[in-house]
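1. how would this look folded up:
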Amino acid sequence: MKLSAILRSCIAATTFFTAAASAQVSVMLPANPGGGWDGTGRQAFSAMNKAGIYTGSVNFTNKGGAGGTIGLAEFQNGSAGKPDNLAVFGAITVGAITLNKSPIDLSKFKPVARLTAEYLVLAVRPDSPYKTLADFAKALKENPGGTPVGGGSAGGVDHIALALLAKAGDVPVNKLNYIPQAGGADTVTGIVNGTLKAGISGISEFQQFAKAGRVKILGITSAERMKGLDAPTFKEAGYDVELANWRGILGSVDMPEDNYKLWVDRFTKLNDSEPWKQTLATQGWDAFFMAGPEFGTFIKAESDRINTILKDAGLAK
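-> Below you'll find the model as predicted:
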């Protein structure tokens, strides 16, 4: 190779490395500070920095509301084509887009990585007549309207978990008496005082109350039993339900392919890093990693599944 060609190659490689290393990353957190999406984004980049995977500056923007659709709409419209613009989102977003009639099209974004998951549990009062998940499902089938169940926002993963349980137990989904609560603590209060027959939420919301004896967990939506939790999976109890409140990362619409591959690689390295494993343990999150086009296929399948459930529940047309 001629010297001039070698020099040109070295200059091009150096230019790319410098651009990749010095670029400032912008991350949309479509929720208020302190929530799950906020924590996922900030903790991921903190661990990435500790691992030496990406040590540049990061500009976080919080924009909450409407299940993340307000922040993601701003991200969709304002970040198109930008090389280092990312956003956090998750399972809740999928239903929120439909329920809020949002113009967001998840297929237009670059699917970078699915990072974490939190499984859902169904809980009742310790002295409830429902001793097993089958007992509760039987009561739900006999009198769905008279069996109020509390959880997160209408159309969210808690509501969807109940709808899936209903479908598995031959209960008309549109007959369910689902009552959205402001948070897990409010759901527990409703269970304890009897205004709710049961509640559904992420395990992190209920586990402390279960250990204190205020509620009893009847089942979890994971594929396998969770260590330290004395409760069967929904599948083990006879109901084909598996659902996770997953969270992940999107790249901007029309993100350049080189940058897209770079971020997929960075998050893949993050998943294997010790700082991230320590973060998962500290936060009580489960690793739920998937990256690149495979993640895009998963998003499409989740969108189809969740929208079908929302239609069956009469929440969407």
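2. from here on, contacts and neighbour counts on C-alpha atoms
-> Will do.
3. Phe60 falls within a strand, correct?
-> Yes. Using DSSP: H, G, I helix; E, B strand; the rest coil, the assignment for Phe60 is a strand.
4. Which residue, neighbours along the chain excluded, lies closest to it?
-> Here the nearest residue to Phe60 in space, its sequence neighbours aside, is Val27; by C-alpha to C-alpha, 6 or more residues apart in numbering that works out to 4.9 Å.
5. Strands of the chain, residue ranges please.
-> Using DSSP state E, the strands of the chain run over 25-29, 58-62, 85-90, 110-124, 149-151, 178-180, 198-202, 216-220, 244-251, 286-291.
6. Packing partners of the fifth one?
-> If you count contacts as 3 or more C-alpha pairs under 8 Å, 6 or more residues apart in numbering; DSSP states H and E, strand 149-151 packs onto strand 178-180, helix 184-193, strand 198-202.
7. and Val264, how many neighbours?
-> 21 (other C-alpha atoms under 10 Å).
8. picking up where we left off before, now the strands of the chain as JSON lines including mean neighbour count and distance to Val171?
-> Formatted as JSON lines, these follow (neighbours: other C-alpha atoms under 10 Å; distance: least, C-alpha to C-alpha, whole Å):
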{"stretch": "strand 25-29", "mean neighbour count": "22", "distance to Val171": "37"}
{"stretch": "strand 58-62", "mean neighbour count": "15", "distance to Val171": "39"}
{"stretch": "strand 85-90", "mean neighbour count": "26", "distance to Val171": "27"}
{"stretch": "strand 110-124", "mean neighbour count": "26", "distance to Val171": "17"}
{"stretch": "strand 149-151", "mean neighbour count": "29", "distance to Val171": "14"}
{"stretch": "strand 178-180", "mean neighbour count": "20", "distance to Val171": "13"}
{"stretch": "strand 198-202", "mean neighbour count": "28", "distance to Val171": "16"}
{"stretch": "strand 216-220", "mean neighbour count": "27", "distance to Val171": "18"}
{"stretch": "strand 244-251", "mean neighbour count": "24", "distance to Val171": "22"}
{"stretch": "strand 286-291", "mean neighbour count": "18", "distance to Val171": "30"}
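9. Now show me the structure for the sequence below, then we'll compare the two:
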Amino acid sequence: MDRRHFIAGLAGGLTGLSMTGARSHAGDSLTLFIPSTLGSGWDRIGQAIAASLQETGIVAEPDFVYQTAGPVAGLVQFTDNYRGAGDTLMVCGLGMIGPTSIDRAHADILDLTPIASLTTEHVALAVSTDSTIFSLDELLAATRANPERIVYTGASVGGTGHLLVGMLGRHIGIPGRLLTYRGFTGGVGAANAVISGSATCLATGLSEMLPELGLGRLRPLAVTSPQRLPGVNIPTFAEQGLDIELSNWRAVVAPSGLTPAQKAWLCEAVDRMVVSGAWRSKLFQYNWTSFYLTGDAFAGFVRQEAERVRVLLRKLALT
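-> Here you go, the predicted model:
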């Protein structure tokens, strides 16, 4: 799993990468396209997919392509350059819909070939253990008093963490666009920004926060689950008086223009993977919840989510 190809920017990534005319099935070859950076949540799930496919003998050794400019550039490149590539999957999820909507990208996740959703997890807020903020109420009070001085951070603007910050703004009566949010591609570097004091509060998926919580470098304030999660002693927003629930799902999609045989092979590979012991061990390792939808169910879910997020961006005044 060391074969990686990095694309630092969209323009540099477009030359010579057209995959039209790929073979009708992938055989033992598969490329995972990660529209993010090393160490991001999408990279983590991509690595988990690759390890599980390899351990179960479904593919020999997956290749990786990284679009380090983030989800918008990644979606555009994948849409434009990988049409017909029957041996390629892109890792994506809820965090792709908002950024591409805000940027008004010409590419749309709905135009790709839906394969499957894989996982879901809740989102949490945390501050540095050196912070003078000790509770959600204190964070909201500080934000209400000086919204420009409280710096929230997480993954890309328009992504899951940003949506959560917009929900907080709605609760305290401040439009989301007036809150200070600093986005990091894939969320890489966001936790360090909070720990170092250059940002106030981290909003990200719980699995990405757990290592820093375990090291005692972050103090959790709230999680978006409806009830407290087993083994995770973090109060919910609901028990602190806020009607906020949010789940960050992740999935894989294929390019457009596939033959039925190409799509069938990819669906079969993922279907075999999710029932394997190797994949179940990854779910446990990263505290992910299985969220497996395929076919028309997954396609319908993505359509609903795309509309929900676009409406939510307007309601939260994030656009």
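10. Can you give me the TM-score here?
-> TM-score for the superposed pair, counting by TM-score structural alignment, normalised by the length of the first structure: 0.78. Supporting figures: 293 aligned residues with a C-alpha RMSD of 3.0 Å.
11. Throw the helices and strands packed on strand 149-151 of the first structure into TSV and include distance to Ala313 of the first structure, thanks.
-> Formatted as TSV, those follow (distance: least, C-alpha to C-alpha, whole Å):
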stretch	distance to Ala313 of the first structure
strand 178-180	10
helix 184-193	21
strand 198-202	17
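12. where along the second structure do the helices fall?
-> 10-13, 41-55, 71-81, 94-102, 136-145, 160-172, 190-196, 206-214, 260-274, 277-286, 295-315 (DSSP state H).
13. now those helices as a markdown table including distance to Thr236 of the second structure?
-> Below are the helices of the second structure laid out as a markdown table (distance: least, C-alpha to C-alpha, whole Å):
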| stretch | distance to Thr236 of the second structure |
| --- | --- |
| helix 10-13 | 39 |
| helix 41-55 | 22 |
| helix 71-81 | 29 |
| helix 94-102 | 21 |
| helix 136-145 | 10 |
| helix 160-172 | 13 |
| helix 190-196 | 20 |
| helix 206-214 | 12 |
| helix 260-274 | 29 |
| helix 277-286 | 20 |
| helix 295-315 | 21 |
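14. Hmm, Lys63 and the residue nearest to Phe60 of the first structure touching each other?
-> No. Taking C-alpha atoms under 8 Å as the definition, Val27 of the first structure is not a contact partner of Lys63, at 10.9 Å.
15. Any idea which residue is closest to the centre of the second structure?
-> Closest residue to the average C-alpha location of the second structure: Gly95 at 4.5 Å, with C-alpha atoms, centre = their mean.
16. That one: what's it in contact with?
-> Taking C-alpha atoms under 8 Å, 6 or more residues apart in numbering, we find Gly95 of the second structure in contact with Pro71, Ser156, Gly158, Gly159, Thr160, Asn248.
17. Repeat that for Thr31 of the second structure.
-> Pro62, Asp63, Phe64, Val65, Asp87, Thr88, Leu89.
18. Max pairwise distance over those residues: which two?
-> For the contacts of Thr31 of the second structure, with distances taken as C-alpha to C-alpha, the pair at the greatest spread is Val65 and Asp87 (12.6 Å).
19. before we move on, back to that, out of the contacts of Gly95 of the second structure, which is most surrounded?
-> When neighbours are counted by other C-alpha under 10 Å, Thr160 leads the contacts of Gly95 of the second structure with 29 neighbours.
20. Leaving out the residues flanking it, which one is nearest to it?
-> Distances taken as C-alpha to C-alpha, 6+ apart place Gly95 nearest to Thr160 of the second structure, at 5.3 Å, with adjacent residues excluded.
21. Quick one: map that neighbour onto the first structure.
-> With TM-score structural alignment as the criterion, Gly95 of the second structure lines up with Ile92 in the first structure.
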